[in-house]
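1. sequence first, predicted model second:
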Amino acid sequence: MTLLVVGASGYLGGEVCRRAVAAGQRVVGTYHANPGAPAGVEARRLDVTDRAAVRALVAAVRPAAVVSTPYRYDDWTVTADGAANVAYAAAEAGARLVHLSSDALHAGRPEPYADDDVPTPVFAYGAAKAAAETAVRAVDPGAALVRTSLIVGDERSKQVRLCLAALAGRGALFTDELRCPVDVGDLAAAVLELAASDYAGPLNVAGPDAVSRAELGLLVARRFGLDPGGLRTATSAASGLARPVEVRLDSSRAAGLLRTRLRGVHELLG
């Protein structure tokens, strides 16, 4: 089948492309500024905020499935409106849609969040991701909405780079922000499984280990053989930033549904 990956130049989008190509699929991947699509991928430039352009591309490619990964942390139009445009075009073409969402749409609490917990965003990016989900579900109730967490792997991971910077004395990692990091390969495999399924609605797809950003930094130090003594830390509470603090995703439904094993960050980086 033909798979369209919107955001193929991103870390996750690129991994989805590589695995799909290895499985023998025809893969078309989009990019906006960086044309770095993996080998074997038909790269197409696309501005997801241009609904007409999105519709034209999807109509030309005629994909059986669409994986939608693009976002921009500080840009509502890309994150929310772009997701709606992709969903509209996919539904119009009758394509299966897997939309990548985020744990950022939750406010944070000590108890883990279930798959169906309603969004309670407390900052702009979380609100944009919540709006994206609302639009996708309205346009295509059969779409899968993958709620994930910090994506880790090699040095191409934004989260790993942040940890390496803090270990080098550039920036700091919060000791009171908890997340459930997931390996980029595990997440990509899960996304491709969902693209071939009929699962509809939100699904938590994250690692089983809840760690603070500072703890993640220590694990990255161990993984790369670096001195953890240089790690700079801070607290989200003292920073004055309005951000969710404790966000644990309960991914037990995904663990029972998918063949892909979602490994914990201690196994990945320990």
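-> Arrived safely. Residues are numbered from 1 along each chain as shown.
2. from now on I want contacts and neighbour counts done on CA atoms only, so please keep to that.
-> Noted.
3. now the strands for this structure?
-> Here the chain has its strands, by DSSP state E, at 2-6, 26-31, 42-45, 65-68, 96-102, 144-148, 151-152, 173-174, 178-179, 182-183, 201-204, 211-212, 233-234.
4. those strands: which one's closest to residue 262?
-> strand 182-183 (7.1 Å; Cα to Cα).
5. could you dump the strands of the chain to CSV with distance to residue 12?
-> As requested, the strands of the chain are exported to CSV (distance: least, Cα to Cα, whole Å):
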stretch, distance to residue 12
strand 2-6, 10
strand 26-31, 12
strand 42-45, 16
strand 65-68, 10
strand 96-102, 10
strand 144-148, 11
strand 151-152, 8
strand 173-174, 23
strand 178-179, 18
strand 182-183, 10
strand 201-204, 16
strand 211-212, 21
strand 233-234, 27
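6. check contacts around the residue lying closest to residue 201 once chain neighbours are set aside.
-> Spatially, and ignoring its direct neighbours in sequence, residue 201 is nearest to residue 144 (5.0 Å; Cα to Cα, 6 or more residues apart in numbering). Residue 144 makes contact with 97-99, 194, 199-203, according to Cα atoms under 8 Å, 6 or more residues apart in numbering.
7. do the same with residue 210
-> 178-181, 248.
8. neighbour-wise, which of these leads?
-> Using other Cα atoms under 10 Å as the neighbour criterion, residue 181 leads those with 31 neighbours.
9. ok, the closest residue in space to that residue that isn't next to it in sequence to residue 179 distance?
-> Once flanking residues are discounted, residue 181 sits nearest to residue 150: 4.5 Å by Cα to Cα, 6+ apart. Look at residue 150 and residue 179: by Cα to Cα, to the nearest Å, they are 7 Å apart.
10. equivalent analysis for residue 54, please.
-> Using Cα to Cα, residue 54 is found at 33 Å from residue 179.
11. take a look at this one as well, against the first:
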Amino acid sequence: MVWPENVLPPQARLQSSGTSPRGAWRAQGGARARRSEAGPTTSASVGESWPHDQARVSAAGPQAEQMDLTGNFSGARAHCDETCLPDPVTPDGAAKAAAETGVLAVYPDAVVARTSLIIGYGRSEHERAVHELAASTRDGTLFTDDIRCPVHVADLAAALLELASCDASGIHHLAGTDALSRYALGVLIARRDGLDASRLPTGLRANSTLPGALDVRLDSRATQRKLRTTLRGARQFCAAPESQSHDLTHHP
């Protein structure tokens, strides 16, 4: 498995570099992830320019995974579990919804894993933004009305490995348990990293020109019941300095 260097922690790369489950991952709309293996593979690949690109699934083995983020929901529902049908409000969200449909149509036994903001080890865009905003080296605001369920990258990676190791198929949600605004998440990150949270500027996404849903809360309880990995909420994984937080090697 190969994740971008600025997202996946080193121990997670080491954890997944040996004998590993079957499958291929491709993430859209943010942290990109692709996993492949030597020899016969199963792969799901969805281009960012979907629907101009087609979903391509080659099935020499029995497992395929596609991972996308939360843009395929409008936020009209208070909570979105795995049974909720996508109702995107942006072209990017429509592309993700079409990708899900395409992958599952071509390979019904595939896993489509939906996730949220991916946080961890100071390498995510949100963590970098918090540091730069606190230092006044970046213009911008953290929205108080933009709600997501952040997940730690180590939890996400471990959960994906579990899903690739078993006979799972269909839609799975892999998000944290805490629904937080981007500002509230920024405050947690600032406190974790010893920054002055009072320096973080706030604003309303509703007053901006940015498209997309305001409040998207992925309900991951059904998937969590299948996993040994705990999908922690941001209040938990931001409670201690990152060097003291857990990593993949601490998962059962």
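-> Thanks, I have it. All of these numbers come straight from a predicted model, not from anything done at the bench.
12. what does residue 242 of the first structure correspond to in the second structure?
-> In the second structure, residue 242 of the first structure lines up with residue 211, judged by TM-score structural alignment.
13. and for its match, the neighbour number?
-> 12.
14. mind listing what it touches?
-> Neighbour list for residue 211 of the second structure: 89-90 [criterion: Cα under 8 Å, 6+ apart].
15. show the contacting residues for residue 212 of the first structure.
-> Taking Cα under 8 Å, 6+ apart as the test, what residue 212 of the first structure contacts is 174-179.
16. now those as TSV including distance to residue 215 of the first structure?
-> Listed next are those as TSV, based on distance: Cα to Cα, whole Å:
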residue	distance to residue 215 of the first structure
174	9
175	7
176	10
177	10
178	9
179	10
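17. tell me which of these you also see in the second structure.
-> By both residues aligned by TM-score structural alignment, their matches' Cα atoms under 8 Å, the contacts of residue 212 of the first structure still in contact after alignment to the second structure are 174-179.
18. ok, of the residues you listed, which one's closest to residue 29 of the first structure?
-> Nearest member of these to residue 29 of the first structure, counting by Cα to Cα, is residue 179, at 29.0 Å.
19. would you check that the closest one makes contact with residue 213?
-> Yes. Counting by Cα atoms under 8 Å, residue 179 of the first structure touches residue 213, with 7.4 Å between them.
20. the equivalent of residue 231 of the second structure over in the first structure: neighbour count?
-> Under the alignment (TM-score structural alignment), residue 231 of the second structure maps onto residue 262 of the first structure. Number of residues near residue 262 of the first structure (other Cα under 10 Å) recorded here: 23.
21. residue contacts, residue 262 of the first structure?
-> Shown in contact with residue 262 of the first structure (Cα under 8 Å, 6+ apart): 182-183, 186-187, 205-208, 255.
22. again with residue 180 of the first structure
-> Contacts of residue 180 of the first structure (Cα under 8 Å, 6+ apart): 149-150, 206-211, 247-249, 265.
23. with respect to residue 111 of the first structure, which of those residues is nearest?
-> Nearest to residue 111 of the first structure among the contacts of residue 180 of the first structure, with distances taken as Cα to Cα, is residue 248, at 7.2 Å.
24. doesn't residue 115 make contact with that closest one?
-> No. Applying Cα under 8 Å as the test, residue 248 of the first structure and residue 115 come out as separate, 11.1 Å apart.
25. what residues are up against residue 113 of the second structure?
-> 65-68, 171-174.
26. swap in 7 Å and give it another go.
-> Applying Cα atoms under 7 Å, 6 or more residues apart in numbering, we find residue 113 of the second structure in contact with 66-68, 171-174.
27. what residue in the first structure is paired with it?
-> Residue 113 of the second structure maps onto residue 146 in the first structure, by TM-score structural alignment.
28. for residue 150 of the second structure, same thing?
-> When the first structure is aligned by TM-score structural alignment, residue 150 of the second structure is paired with residue 181.
29. can you tell me how far its match is from residue 103 of the first structure?
-> As judged by Cα to Cα, residue 181 of the first structure and residue 103 of the first structure stand 11 Å apart.
30. go on, residue 27 of the first structure?
-> According to Cα to Cα, residue 27 of the first structure and residue 103 of the first structure sit 28 Å apart.
31. can you redo the contacts of residue 144 of the first structure as TSV with neighbour count and distance to residue 110 of the first structure?
-> TSV is the format used below for these (neighbours: other Cα atoms under 10 Å; distance: Cα to Cα, whole Å):
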residue	neighbour count	distance to residue 110 of the first structure
97	29	32
98	29	29
99	27	27
194	25	29
199	16	28
200	17	27
201	19	24
202	21	21
203	24	20
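32. and of the residues you listed, the nearest to residue 227 of the first structure?
-> residue 203 (37.1 Å).
33. what about the helices in the stretch 1-150 of the first structure?
-> 11-22, 51-61, 76, 82-93, 124-139 (DSSP state H, counting those that start in this stretch).
34. tell me which of those lies nearest to residue 154 of the first structure.
-> When the helices of the stretch 1-150 of the first structure are compared by Cα to Cα, helix 11-22 sits nearest residue 154 of the first structure, at 10.0 Å.
35. what about that closest one, distance to the chain center?
-> 13 Å (Cα atoms, centre = their mean, to the nearest Å).
36. buried ones in it, by neighbour count?
-> 11-21 (16 or more other Cα atoms under 10 Å).
37. now residue 126 of the first structure: closest residue in space that isn't a chain neighbour?
-> That would be residue 105: by Cα to Cα, 6+ apart, it lies 4.0 Å from residue 126 of the first structure.
38. can you find the partner of the one you found in the second structure?
-> Match for residue 105 of the first structure (TM-score structural alignment): residue 72.
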